[in-house]
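K.L.:
Just to be clear, the model below is a prediction. Sequence and coordinates:
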Amino acid sequence: MRKKVARLVTLALSVCALATGAAMAQPYPARPVRLIVPFPPAGATDVLGRAIAQKLSEGLGQPVLVENRPGAGSTIGSDQVAKAAPDGYTLLLASGSLAIAANLYGKLGFDVIKSFTPVSLVGHVPHMLVVNPSVPANSVKELIALAKSRPGQLSAASQGNGTLSHLELEMFKEAAGVDILHVPYKGSNNVMPDLLAGNVSVFFDSVPSSMPLVKNGKLKALGVVGAKRLPTSPDIPTLAEAGLPGFEVKNWFALLAPAGTPKEIVQVLNAQVQKAVAAPDLAERMASQGVVLEASTPVQLAALVKTDVAKWGKVVKDANVRMN
């Protein structure tokens, strides 16, 4: 009887081993993939995430399902991915906000650099410096001169303490050596009425949000916060060209996987992102949303994240930025 039981146990273990081996031998992906977007639906990150998910679904041959997990400067959704199994079935559409959050929140429960495996950049949204038309400055140099002549009197809006628009302002103040009053709001939609009314004078905003107002004369664009001029508005200089050498911010979006994700899976995902951003239909669609599609190698993305974490850490510390 004991020999019979032993044979049955051995047979069962053999079957399990064969099943496990067969499962492991299945090419990735063998089931649907989750893409966590750490922001609410309908925002820029969500729109990009769903567009990329569609292209990845086509390339991978499996559904890529978007799940919104907003909150705490993108850290809630990011934490979920950081703690997920490193098997390529849970991914994160991260943004530059994650590098900022690394310096604003004391206890994240994960490490922005060590808890993720970089896959690829996906794109970026250019920002620019805009002012109310009543501001007597038509260039960055004139704005700096004006601010120096009126220390503490010019006001600049932001989307809230610790947001990208706030830290861009702090970088500008430090680089230009000026004193400008920071007025935090709760989101860009709350900023615009006061900016257009002249209740605040200066704002660092995304190009898609402000450009229509610039074109109809309701705002003045003084400079682009990036390495290059905008192809659609080549007359607007970069801030570096306008008198602040080295002033550059990249509001990036990227695909990250949990730390420890196998290189083979990362290579598959990277190849599909490269293919997606090269698709003319997606590029055209995202351009209408103000997103510039851009892929990268995992190594390039890792370097960008590391550089941004260090850069924003210095800005946060020097400006003594605190959360609301």
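P.N.:
Perfect, I can see it now.
K.L.:
contacts and neighbour counts: CA atoms only from here.
P.N.:
OK.
K.L.:
outside of stretch 26-39, which residues touch it?
P.N.:
Defining contact as C-alpha atoms under 8 Å, 6 or more residues apart in numbering, one finds that stretch 26-39 is touched by 45-46, 49, 53, 60-71, 74-78, 81, 88-94, 265.
K.L.:
dropping in the other structure now:
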Amino acid sequence: MIKKSIKKIVLAALVLPLVLGTAFAAYPDKPIKMMIGFAPGSATDIVGRIVANELSIALKQPIVVENRGGAAGTLAADAVAKSNPDGYTVLFAQNGLAINVASNPKLPFDGQKDLLPVVGVAATPHILIVGKGSKAKSVAELTAMLKAAPGKLSFGSSGIGNSDHMAGELFLATTGTQAIHVPYKGGSPAATDLVGGQIDFYFAGMPVGLPLFKGDKVNALAVTGKNRFSGAPELVTMQEAGVKGYEMALWQGIFVPAGTSPAIINTLSTTVLKILDTPEMKERFVKAGVQMAPMNTQQFSDLYTSDIARWKVVIEKAKIKLD
């Protein structure tokens, strides 16, 4: 009798890991929803869909993209934060999330507890563009125009608190100038109004602004990164243009709700990193005007945490109001 019991225990010990292994190997066994808090055609949407398409192929399951714009990406982030942490609802977000967490204590979720960074994908500078009819042919001339008419010129963004909005606010704070902020529901409509002359300047996401510049529909004055952008090396950085200390990039990556298993996070992270490490994806990113920046879970978590701290300081120092 004892021998039979021992045999059952041994058998169970041998079978259990196989069962668990099989269960884990099944992920994903149904479609995954990727929520993006910005309008179709926006910079984050463009990059998110590139990643979703390749991730779908790699995981052999459909990745269904759902655009839930509004409140600077907060609506989508909140939905994911409160979703079932089973790996089937993920968020493709940008540094506007860190800005929101840094600036708004009344968010309907805790950005540092309810969402987990999984993998970083890109860190792309913004591109400062003006209409073809603009008198500003350089950053210095735009600054002079702003100083000559405080609060008269306008700049667009894809929404209050978004990365492009903060790029504009940081420029105004750094140069000691004022302008009217005009928020839109996405980068594309903001760019459309810039081309049409309804607004004066726009720190556009590169996937939105670069094609307009390359297509000679707008003039580009500078890029916001520390170094020149490889997709348009002829454009100076803001610091080269005379705005000392100005540096900003739009990072993008995947988040999941807190409570998601480390195994699922690892699957998503390692799969995306493998996808990014291919000549095909690197070429697609370049063509889309995106600076690829693969980051594993720890690296992306560190960036997210440090960015929240950075924006808290910037917002308080510059007295930027996001309401």
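P.N.:
Structure received. All values reported here derive from a predicted model rather than from experimental measurement.
K.L.:
Report the TM-score for the pair.
P.N.:
After superposition, the two chains reach a TM-score of 0.79 (TM-score structural alignment, normalised by the length of the second structure), with 308 aligned residues with a C-alpha RMSD of 3.3 Å.
K.L.:
returning to what we had before: only the buried subset of the contacts of stretch 26-39 of the first structure, as a PyMOL command please.
P.N.:
This is how PyMOL selects the buried members of the contacts of stretch 26-39 of the first structure, with burial counted by 16 or more other C-alpha atoms under 10 Å:
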select buried, resi 45+46+49+53+60+63+64+65+66+67+68+69+70+74+75+76+77+78+81+88+89+90+91+92+93+94+265
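K.L.:
taking the contacts of stretch 26-39 of the first structure one by one, which sit in strands?
P.N.:
If you go by DSSP state E, the contacts of stretch 26-39 of the first structure have 64-68, 90-94 in strands.
K.L.:
Tabulate the residues you listed (CSV), appending distance to residue 152 of the first structure.
P.N.:
Converted to CSV, those look like this (distance: C-alpha to C-alpha, whole Å):
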residue, distance to residue 152 of the first structure
64, 50
65, 48
66, 45
67, 43
68, 40
90, 47
91, 44
92, 40
93, 38
94, 35
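K.L.:
Nearest to residue 230 of the first structure among these?
P.N.:
The shortest approach to residue 230 of the first structure among these belongs to residue 94, at 23.5 Å (C-alpha to C-alpha).
K.L.:
Pull the contacting residues for that closest one.
P.N.:
37-38, 74, 78, 253-256.
K.L.:
Need those in TSV (columns: distance to residue 128 of the first structure).
P.N.:
Listed next are the contacts of residue 94 of the first structure as TSV, based on distance: C-alpha to C-alpha, whole Å:
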residue	distance to residue 128 of the first structure
37	25
38	24
74	23
78	27
253	17
254	21
255	25
256	27
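K.L.:
Could I get the full set of helices for the stretch 201-324 of the first structure?
P.N.:
Ranges of helices within the stretch 201-324 of the first structure are 207-215, 263-277, 280-287, 298-319, based on DSSP state H, counting those that start in this stretch.
K.L.:
Check for me that residue 57 of the second structure belongs to a helix.
P.N.:
Yes: under DSSP: H, G, I helix; E, B strand; the rest coil, residue 57 of the second structure falls within a helix.
K.L.:
Would you mind measuring from residue 143 of the first structure to residue 309 of the first structure?
P.N.:
According to C-alpha to C-alpha, to the nearest Å, residue 143 of the first structure stands 29 Å off from residue 309 of the first structure.
K.L.:
right, I mislabeled it, should have said residue 303 of the first structure
P.N.:
As judged by C-alpha to C-alpha, residue 303 of the first structure and residue 309 of the first structure stand 10 Å apart.
K.L.:
more neighbours, these two?
P.N.:
residue 309 (20 against 12; other C-alpha atoms under 10 Å).
K.L.:
Grab the nearest non-local neighbour of that one.
P.N.:
Nearest residue to residue 309 of the first structure in three dimensions, chain neighbours excluded: residue 99, at 4.6 Å (C-alpha to C-alpha, 6 or more residues apart in numbering).
K.L.:
I'd assumed residue 112 was in contact with that neighbour.
P.N.:
Yes: under the criterion of C-alpha atoms under 8 Å, residue 99 of the first structure makes contact with residue 112 at 7.0 Å.
K.L.:
rewinding a little: among the ones in strands among the contacts of stretch 26-39 of the first structure, which one lies nearest to residue 289 of the first structure?
P.N.:
Set against residue 289 of the first structure, the nearest of these by C-alpha to C-alpha is residue 93 (16.9 Å).
K.L.:
Apart from its neighbours in sequence, what residue is nearest the closest one?
P.N.:
Here the residue nearest residue 93 of the first structure, using C-alpha to C-alpha, 6+ apart, is residue 255, at 4.8 Å.
K.L.:
Ok, residue 258 of the first structure next?
P.N.:
residue 116 (4.5 Å).
K.L.:
List the contacts of that neighbour.
P.N.:
Contacts of residue 116 of the first structure by C-alpha under 8 Å, 6+ apart are 82, 256-260.
K.L.:
ok, now residue 140 of the first structure?
P.N.:
222-223, 239, 242-243.
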